[in-house]
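Trainee: Here is a sequence with its predicted model. Questions after.
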Amino acid sequence: MSAEPVDTSVPAPVRLRPVLEGDLDVLDRYLTDPEATGAFEWYGWSDPNVWRRRWADDGLLGTDRSMLMVCSDTETHGFVAWWKVVTSRSSFCWEIGINLLPEARGRGIGTEAQRRLVRYLFAHTQAVRIQAGTEVDNRAEQRALEKAGFTREGVMRSVTFRDGAWRDGVLYSVLRDEAMDQGR
């Protein structure tokens, strides 16, 4: 009796976890390898030790900005991050971002990782709003955000300078009540 073939395009359950020291080599790729970051995230060379210093300082889990690794049982797929955006003198929201390694893209991992991050932030912080932005041409990330429960709010004109040109972005958000209503 032969075993059923395993579909390797569908990852084992996606999980988020704190950054371990061994993950710093993976994170370094995002600062030194344009192909690792992808077309919409390469902003040029930057300090290759920035994450190592932050990891030594707070394990990349700070009060105003943090990062978790996106993993399955046997693979590290990339990371999710969030940072505080002050919206008035007495309030803030979180903005989130994600970057997956090239071999993890297009497999639904980003959608699930962003769902899990939303759930985590609403469970462990008092924020009522989580937002995410992406370039207007990054259709894959827009689909992932929509599948993760985010609502498109609008276009931000000339918001990002990348590869010699100003680029328009799209802003998405999800509110606490929406996420709770949808079981996210």
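Mentor: Sure thing, it's come through.
Trainee: drop to CA atoms for contacts and neighbour counts, all remaining ones
Mentor: OK.
Trainee: Tell me where the longest helix sits in this protein.
Mentor: Using DSSP state H to define each element, the chain has its longest helix at helix 109-124.
Trainee: any idea how far that helix is from the chain center?
Mentor: Average the C-alpha atoms of helix 109-124, do the same for its chain, and the two points are 9 Å apart (C-alpha atoms, centre = their mean, to the nearest Å).
Trainee: this is the comparison structure:
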Amino acid sequence: MAQVSLRKLVDADIKLIETHFQSLDGASESQWFGFWNTNSLRARLAQDQFIGTQDGALSIALGDTTVGKVDWFTSTAWGRANTSACWEIAVGIFADYRGQGIGTQAQRLLIDYLFTHYPRHRIQATTAAQNIAEQRVLDSLGFILEGTVRKSQWRGGAWHDQLLYSLLRDEWQPSTKSQLK
């Protein structure tokens, strides 16, 4: 298998995101929230290439092929935002590339990136209670399950529970080599 890496988003990636994540099959049951305005993606790319002080996104590449994206954003501060904010991460893999370990590798690279380049101490992730695959990924990366956020996500015409996971900087074992392009 070609090597998984992360790189800054480019114009061509936006079209792929539109194509792959604008349907139930493309987004997956756990991440399909209906159609959304993708014009904001182009505006954000022009504004700051998705590298901001409060959030960001990178393309996931398998060799030279874009296969998804990772995101991070400032999440609920567990106190004052200027001292207690944490990152929340998310991953989206195009349907044809799921189940190959790419998401695990991409999230590992994203965690390395965030802990290397930003001083935040906590990264968290939420996943649908029925998304066993992502729960296994988070466990394998060293995240700790903190609990259930009850009926917190509206999707598919119903409220769904989310599981909250966290990873602290001093718990993280960085990769030996970075795969950022």
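Mentor: All right, it came through fine. The model shown is predicted, which means the values in this text are computed figures rather than measured ones.
Trainee: Quick one: the residues in the second structure that the longest helix of the first structure pairs up with.
Mentor: Against the second structure, the aligned range for helix 109-124 of the first structure is residues 102-117 (TM-score structural alignment).
Trainee: One more: stretch 56-70 of the first structure?
Mentor: Counting by TM-score structural alignment, stretch 56-70 of the first structure falls onto residues 46-60 of the second structure.
Trainee: ok, back up a step: touching the match of helix 109-124 of the first structure from outside, list them.
Mentor: The set of residues external to stretch 102-117 of the second structure that reach it, using C-alpha atoms under 8 Å, 6 or more residues apart in numbering, is 4-6, 60, 70, 91-93, 121, 123, 137, 141, 169, 174-175, 178-180.
Trainee: Please convert the buried members of those into PyMOL selection syntax.
Mentor: Restricted to buried positions by 16 or more other C-alpha atoms under 10 Å, the PyMOL selection for the contacts of stretch 102-117 of the second structure reads:
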select buried, resi 4+5+6+60+70+91+92+93+121+123+137+141+169+179+180
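Trainee: mind listing the strands for the first structure?
Mentor: 15-18, 65-71, 76-88, 91-100, 129-135, 151-162, 165-175 (DSSP state E).
Trainee: could those strands be laid out in TSV, adding distance to residue 52 of the first structure?
Mentor: Formatted as TSV, the strands of the first structure follow (distance: least, C-alpha to C-alpha, whole Å):
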stretch	distance to residue 52 of the first structure
strand 15-18	14
strand 65-71	12
strand 76-88	15
strand 91-100	18
strand 129-135	25
strand 151-162	25
strand 165-175	29
